[in-house]
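Novice: Just to be clear, the model below is a prediction. Sequence and coordinates:
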Amino acid sequence: MEGLARSAAWLCAELDSSADPRLLILDCRPRNSYEACRVQRAISVAIPTLLLRRLHRGQLSVPALICSTKDRECFTQRCTSHTILLYDDGGQSWVGEEEDLSRLPSSPEEHVLPILLKTLKQDGCNAYYLKGKWHIF
């Protein structure tokens, strides 16, 4: 299985590759953190616990979690054709060496990013997470 992690160097290369890289970046941190500072072109997907539980149970789609109409439309149009990269403040200590989806936490109370990553993968998206904490980028 191809690894689920992508490095900061990989992200830099993707962003520098063209004016419009085939990349969707999802910021899984709280909205106030997103507003203060974020990766260029990132879309905020700050998710309250209730909505995260609904997503985990399959009662909600990923686009429904995106607040901005413009960003939601962008995501919907590109989610199957573009690579999706997720990041948060956690550093992803929950991923084992194999970076296997089965090793991701399944409880919505544990982390937003792994639940979202699992859902995107199950939906057939080409999704990964940023290795290490986002600010290393």
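Specialist: Structure's in. What do you need?
Novice: only C-alpha atoms for contact and neighbour calcs from this point on.
Specialist: Noted.
Novice: check contacts around the residue nearest to the spatial centre of the chain.
Specialist: What sits nearest the mean C-alpha location of the chain, by Cα atoms, centre = their mean, is L86, with 2.4 Å. By Cα atoms under 8 Å, 6 or more residues apart in numbering, the contact set of L86 is 25-28, 113, 117, 127-130.
Novice: For my notes, please list those residues in CSV and give neighbour count for each entry.
Specialist: Below are those laid out as CSV (neighbours: other Cα atoms under 10 Å):
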residue, neighbour count
I25, 23
L26, 24
D27, 24
C28, 24
L113, 27
L117, 23
A127, 26
Y128, 23
Y129, 23
L130, 22
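Novice: Second structure follows, compare the two:
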Amino acid sequence: MTNVTPSKSVEWLQLELESGGGASLLLLDCRSHELYESSHIETAINLAIPGLMLRRFRKGSIPIRTIIPNHEDKEKFIRRCKTDTVVLYDECTLDWQQDGGASPSVLGLLLQKLWEDGCKAYYLEDEARSKQCGILVHCLAGISRSVTVTVAYLMQRLNLSLNDAYDFVKRKKSNISPNFNFMGQLLDFERTLGLHSPCDNRSTSEEQLFFTTPTNHNVFQLDRLEST
């Protein structure tokens, strides 16, 4: 295990990309292929691992390059992984090392393998969650684009159906009105997440979430959801 702090901040990454330093960065997006296709950092390589390959990878029987599906990306990884700074991220980076290190996450396994291979590898911090602070989600009017992002986050983070996430946000801000195109994208996202309006929407997480908009100065602490 490396002794170097294995994380990089979002601010650091943004500065690197804006200053041209991104040319020496190798970004590995460890989310599912569907999430990667919907949005990802430009130049990032998708490193989603199918179940069968994951079992073989955990046993150490296959190298990382084997699990990169795209031939061009695989060549890029082989050419640059030992010379560039490697930054990994997924949708739950805060939990990169689970159970006190006894059972690392997929991202944790990738980090360990990269370190063993002599690569300079880091994970991208989920700073808001790690510091338990609120996030301002804003757009011009605070009723469509920002609401769509907030609803999508609640669907993914709390495993809520579109209807439940939408109703929850609407209880906090009654004038929300995402346009039809955004609602269609949220329906597609719901199918991607495999959500089917569960009867019990209680979150098992103890973390506190916050919601606010630029149309007022209030910050609402999200209540723990009760069974419906």
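Specialist: Perfect, thanks for sending it. As the structure is a computational prediction, the values presented were derived from the model and not from experiment.
Novice: so what corresponds to S17 of structure 1 in structure 2?
Specialist: With TM-score structural alignment as the criterion, the equivalent of S17 of structure 1 in structure 2 is S19.
Novice: Going by residue numbers, what spans are helices in structure 2?
Specialist: 10-19, 33-38, 51-58, 71-80, 106-116, 127-130, 145-158, 162-172, 180-193 (DSSP state H).
Novice: Out of the ones you listed, which gets nearest to Q98 of structure 2?
Specialist: Q98 of structure 2 lies closest to helix 106-116 among the helices of structure 2, at 8.4 Å (Cα to Cα).
Novice: Give the other helices and strands that the closest one contacts.
Specialist: Here helix 106-116 of structure 2 touches strand 85-89, strand 120-124, going by 3 or more Cα pairs under 8 Å, 6 or more residues apart in numbering; DSSP states H and E.
Novice: of those strands, which approaches Q98 of structure 2 most closely?
Specialist: Closest approach to Q98 of structure 2 among these (Cα to Cα): strand 120-124, 14.4 Å.
Novice: if you line the two up, which stretch of structure 1 does the closest one fall on?
Specialist: Going by TM-score structural alignment: strand 120-124 of structure 2 matches residues 126-130.
Novice: can you give me how far that stretch is from the chain middle?
Specialist: Relative to its chain's centre, stretch 126-130 of structure 1 lies at 6 Å (Cα atoms, centre = their mean, to the nearest Å).
Novice: Next: stretch 36-46 of structure 1.
Specialist: From the chain centre to the centre of stretch 36-46 of structure 1 is a distance of 10 Å (Cα atoms, centre = their mean).
Novice: That'll do, ta.
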